[in-house]
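>>> Below is the structure, and that's it, no one-letter string:
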């Protein structure tokens, strides 16, 4: 063993390191998604009485809060994600979507950021998490208020007719990393993952616990 090897590395497998890398990529995409949403929807951070987009992002990605905010009354994960697409919700919809999604992913990751040989993840939870991000992408593009206005602005068609799909791309990356993680864990543990098929127009968020 090399003298420079950190003691923690002794109890990590190559699979653990790969999954940790996937985890970092997923949350990097989530942070980029949050930034893009606040840029297109500045009214949302103003609803939270914040002074800037930067302040809003710092609040969302504060690890000490454990993907919870006081205004969501103890709710976490999917319960908070639903608020983002509720027509009568008057709070920060970007915060609801990102905090809910971040909490959901952490729940599927057994609330870990590091993995060791004895740690086990549930591949079905990771797969369900990916499906929930797919549902969120559809809802983001389709959910409207009583006047027909989109609840959150995301993808757009520019004046030159070119579509900006950067929001879909970030969510697509997250889906890809989650599905790869699910497959790796399933193969490792010889588990079978059930792909639950739903129509996006009527789909409900799947459990990740």
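Cool, the structure landed. Everything numeric here is computed off the predicted structure, so don't read it as measured data.
>>> Going by C-alpha atoms from here, please, whenever you check contacts or count neighbours.
OK.
>>> Spatially central residue for this protein, please.
In the chain, the C-alpha closest to the average C-alpha coordinate belongs to residue 101, at a distance of 3.6 Å (Cα atoms, centre = their mean).
>>> can you give me the offset of the helix or strand where that residue lies from its chain's centre?
According to DSSP states H and E, residue 101 maps onto helix 93-108. Taking Cα atoms, centre = their mean, to the nearest Å, the mean C-alpha location of helix 93-108 is offset from the chain mean by 5 Å.
>>> one more structure, for comparison:
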């Protein structure tokens, strides 16, 4: 291909890719699933795009859970000195803007998750819990936010993160203070006496995304996942 034809071929490739894409999904909240195209997309396989989309969905669910927990437990964001639940939530997820360079990724997520349930813990329990979950989930993706043909993804880590998340969901629903009240308020009964299980639904999304993605990667790599369970009582998590 001569030098004059190369730019034309590149433009044609981009035009074809844009033409082949379907219309974006318009959600009830007015948001769109449309993703802008860049030449980096040419280095991605289908599996890479699937991983990125699922990771974004997982982070969005973590953000929803964080905001809901802060709204149910306003004393926690006040411990951290924030003006609102929204401000506390935004601060927790700001490091994702440059996650590979963030110091947060080196956090001991196991210790952070255990801190949230310690009776003598005086810090922000929601922050400890959700930061631990965020770092654990990002570790399962190798702390990457973009994936390409040579990116390695470990199905076992995705599976283990889903099992650890199950254990945390159970702990959130059952952890109590000595007087019997929950350490953190989550599911409850609304004013009309109807059970509010919205937290269970959000945790179900996290677990479902992790399990589905682990199966996809397992099939791609032809490497079997080793099944395991978490010791909930001692909070001994599966490794990531």
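Looks like it came in fine. All figures in this text were calculated on a predicted structure; none of them were measured in a lab.
>>> ok, back up a step: test my guess that the residue nearest to the centre of the first structure contacts residue 81.
Yes - using Cα atoms under 8 Å, residue 101 of the first structure and residue 81 qualify as a contacting pair, with a distance of 6.4 Å.
>>> now the corresponding residue of the second structure for residue 168 of the first structure, what's its secondary structure?
Counting by TM-score structural alignment, residue 168 of the first structure lines up with residue 200 in the second structure. Under DSSP: H, G, I helix; E, B strand; the rest coil, the three-state class of residue 200 of the second structure is helix.
>>> The residue nearest to the centre of the first structure -> the second structure?
When the two structures are superposed using TM-score structural alignment, residue 101 of the first structure falls opposite residue 133 in the second structure.
>>> Number of residues surrounding residue 185 of the first structure?
Residue 185 of the first structure is flanked by 23 other residues according to other Cα atoms under 10 Å.
>>> how about stretch 148-157 of the first structure, which residues of the second structure does it hit?
Residues 180-189 of the second structure are where stretch 148-157 of the first structure aligns, taking TM-score structural alignment as the criterion.
>>> So for the lengthiest helix in the second structure, what gets flagged as buried?
Taking residue count as the measure and DSSP state H as the definition, the longest helix of the second structure comes out as helix 46-72. Neighbour counts over helix 46-72 of the second structure (16 or more other Cα atoms under 10 Å) mark 47-48, 51-52, 54-55, 58-59, 61-63, 65-71 as buried.
>>> go on, stretch 108-118 of the second structure?
Within stretch 108-118 of the second structure, the residues that count as buried by 16+ other Cα under 10 Å are 109, 110, 112, 113, 114, 115, 116, 117.
>>> any idea what the third one aligns with in the first structure?
This points to residue 112 of the second structure. Residue pairing (TM-score structural alignment): residue 112 of the second structure is matched to residue 80 of the first structure.
>>> And its match, which helix or strand is it part of?
helix 78-84.
>>> the helices in the second structure, which residues?
Remark: helices assigned in the second structure by DSSP H are 5-20, 46-72, 74-79, 85-93, 109-115, 125-140, 155-174, 198-221.
>>> List just the one of the ones you listed that sits closest to residue 148 of the second structure.
Put simply, out of the helices of the second structure the one that sits nearest residue 148 of the second structure is helix 46-72, at 5.8 Å, with distance taken as Cα to Cα.
>>> Please compute how far that closest one lies from its chain's middle.
4 Å.
>>> Would you mind giving the residues in the first structure matched to it?
Mapped onto the first structure with TM-score structural alignment as the criterion, helix 46-72 of the second structure occupies residues 14-40.
>>> hang on, the earlier thing: I'd assumed residue 111 was in contact with the match of residue 101 of the first structure.
No - here residue 133 of the second structure does not reach residue 111: they are 11.0 Å apart, not a contact under Cα under 8 Å.
>>> Give me the mean distance between the helix holding residue 80 of the first structure and the second structure.
Its matched residues in the second structure lie on average 1.3 Å from helix 78-84 of the first structure after superposition (mean Cα distance after the TM-score superposition for the first structure).
>>> So what touches that helix?
Residues external to helix 78-84 of the first structure that are found in contact with it (Cα atoms under 8 Å, 6 or more residues apart in numbering): 72, 89, 92-101, 104, 205.
>>> again, 6 Å this time
Counting by Cα atoms under 6 Å, 6 or more residues apart in numbering, the neighbours of helix 78-84 of the first structure from elsewhere in the structure are 93, 96, 97, 100.
>>> which ones are touching residue 22 of the first structure?
residue 177.
>>> let's go with 10 Å and repeat that
Going by Cα atoms under 10 Å, 6 or more residues apart in numbering, residue 22 of the first structure touches 16, 28, 174, 176, 177, 178, 180, 181.
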